[in-house]
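Undergrad: Sequence and predicted structure, then a few things I'm wondering about:
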Amino acid sequence: MPAQQSNTGMRARLWTVLPGLLGGMAVTTCIAPFGEFFWGNVVDIWGPQAAILVILLMLRAPSPVIGGAALTMALYLGLFYLWFFTSGRGDVMAWFAYLFSLPGALIGACLALCFTRRATPVVAVVLAAAWVTAGLVVNQTIICSTLIYCLG
């Protein structure tokens, strides 16, 4: 019986992480310019998100926290791309605004790690997504009001 319970637990953990990971990879491959530098661009775009997820793994974050963070960062990447590059504002410097806002995601994920220890998996995913979103919004607001003018 314990083997069956651990197998069920493994599937539950997998389904809390998989949508965020696959979503991040899908968004990255869709927005990376195709050509001879495609894989380099994929690493440059998704690498910082992967680094945050590795840090969460090193901190022994539960899979729902990792999944919520991954899902939020994937959505953020897609929305950031739409906001900056489909409205005529896009240039190379825009990626600095994206890159400099990711420490907020890490801080939000660490806060989620602290506040979701006893939550059910679904609640932990939602809370992690909320904390990471809050970190990204605060960090992006700071970046856009100090270093980079984002509204022009």
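TA: Received the coordinates, thanks.
Undergrad: Could you use CA atoms for every contact and neighbour count after this?
TA: Will do.
Undergrad: now do the same end-to-end measure for stretch 88-102.
TA: Taking C-alpha to C-alpha, to the nearest Å, the first and last residues of stretch 88-102 lie 23 Å apart.
Undergrad: who's in contact with it?
TA: With contacts defined as C-alpha atoms under 8 Å, 6 or more residues apart in numbering, stretch 88-102 is touched by 48-49, 77, 80, 84-85, 136, 139-140, 143-144, 148, 152.
Undergrad: The top helix by length along the chain - contacts with which helices or strands?
TA: Using DSSP state H, we find that the single longest helix of the chain is helix 2-31. Identification of packing neighbours for helix 2-31 by 3 or more C-alpha pairs under 8 Å, 6 or more residues apart in numbering; DSSP states H and E yields helix 38-58, helix 63-85, helix 121-146.
Undergrad: the inter-axis angle of the last one versus helix 63-85?
TA: Computed by axes from the mean of the first three to the mean of the last three C-alpha atoms, to 10 degrees, the angle separating helix 121-146 from helix 63-85 equals 30 degrees.
Undergrad: let's bring in a second model and compare:
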Amino acid sequence: MDAPSKTNLELIFSIACIGFGILVACFLSPKDRYFLGNMAIFWLPQAAILLCMWLLGSRPSVISGVALILSLYLAAFGVFTFYNSGPDASMAWLGYLFSLPGAGIGALIGIAIIKLRKIHAAAVAGVVSAICTFVGLAINQAALCNTVLYCGL
């Protein structure tokens, strides 16, 4: 049997990172009649960002980096919301949704850096896209916490 090619490994890792995001969304969603609605609210914004990356022709390693950061952010936000739940805990999820444009902008900047620097190594491209997505999320979240949201930090 032949060893999987580098492109196939990139694709497998990309699918795994996207699957991790779906699993996190499923885990955070209440297991009742609101499961599908909550799961959609948690994961569909991620799917929209990943779809944009795919439509822009990003390679699977770039999508992996973006998907991994989005999944980890959802998990961290879920833990933060769970441990800081108060009467307005359901409204805290608006902070999650409003911070995702920063992730999208960061991912786009990552694509631009990868293309400008002509980065061909899959691991490097994945790391660059992950870092740019994280920085975009962090800047957007900081702006939200300092203006319209009380983050309690």
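TA: Received it, and whenever you're ready, just let me know what you need. Keep in mind that this is a model prediction, so the values were computed, not measured.
Undergrad: okay, the angle between the longest helix of structure 1 and helix 63-85?
TA: Orientation check (the same axes, to 10 degrees): helix 2-31 of structure 1 against helix 63-85 gives 10 degrees.
Undergrad: Kindly write the ChimeraX command that selects the buried subset of the contacts of stretch 88-102 of structure 1.
TA: The following ChimeraX command selects only the buried members of the contacts of stretch 88-102 of structure 1, with burial defined by 16 or more other C-alpha atoms under 10 Å:
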select :49,77,80,84,136,139,140,143
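Undergrad: now, among the contacts of stretch 88-102 of structure 1, which is nearest to Phe34 of structure 1?
TA: Within these, proximity to Phe34 of structure 1 (C-alpha to C-alpha) peaks at Phe85, which comes in at 16.0 Å.
Undergrad: What residue in structure 2 is paired with that closest one?
TA: With the correspondence set by TM-score structural alignment, Phe85 of structure 1 lines up against Phe82 in structure 2.
Undergrad: if I look at its match, how far off is Ala143 of structure 2?
TA: As defined by C-alpha to C-alpha, Phe82 of structure 2 lies at a distance of 22 Å from Ala143 of structure 2.
Undergrad: before we move on, back to that, buried residues, the longest helix of structure 1. List them.
TA: When neighbours are counted by 16+ other C-alpha under 10 Å, the buried residues of helix 2-31 of structure 1 are found to be 13, 16-21, 23-25, 27-29.
Undergrad: And stretch 97-108 of structure 1, by the same measure?
TA: Taking 16+ other C-alpha under 10 Å as the neighbour-count basis, stretch 97-108 of structure 1 is seen to contain the buried residues 97-98, 101-108.
Undergrad: And for stretch 34-47 of structure 1?
TA: Within stretch 34-47 of structure 1, the residues that qualify as buried are 41-42, 45-46, counting by 16+ other C-alpha under 10 Å.
Undergrad: what's the matching residue for Ala48 of structure 2 over in structure 1?
TA: In the superposition onto structure 1, Ala48 of structure 2 corresponds to Ala51 when matched by TM-score structural alignment.
Undergrad: contacting residues around the aligned residue in structure 2 for Cys144 of structure 1?
TA: In structure 2, the residue matched to Cys144 of structure 1 (TM-score structural alignment) is Cys145. The contact partners of Cys145 of structure 2, taken as C-alpha under 8 Å, 6+ apart, are Cys151.
Undergrad: how about the closest residue in space to Ser129 of structure 2 that isn't next to it in sequence, what does it touch?
TA: Using C-alpha to C-alpha, 6 or more residues apart in numbering and skipping residues adjacent in sequence, the residue nearest Ser129 of structure 2 is Gly110, 4.7 Å away. By C-alpha under 8 Å, 6+ apart, the contact set of Gly110 of structure 2 is 128-133.
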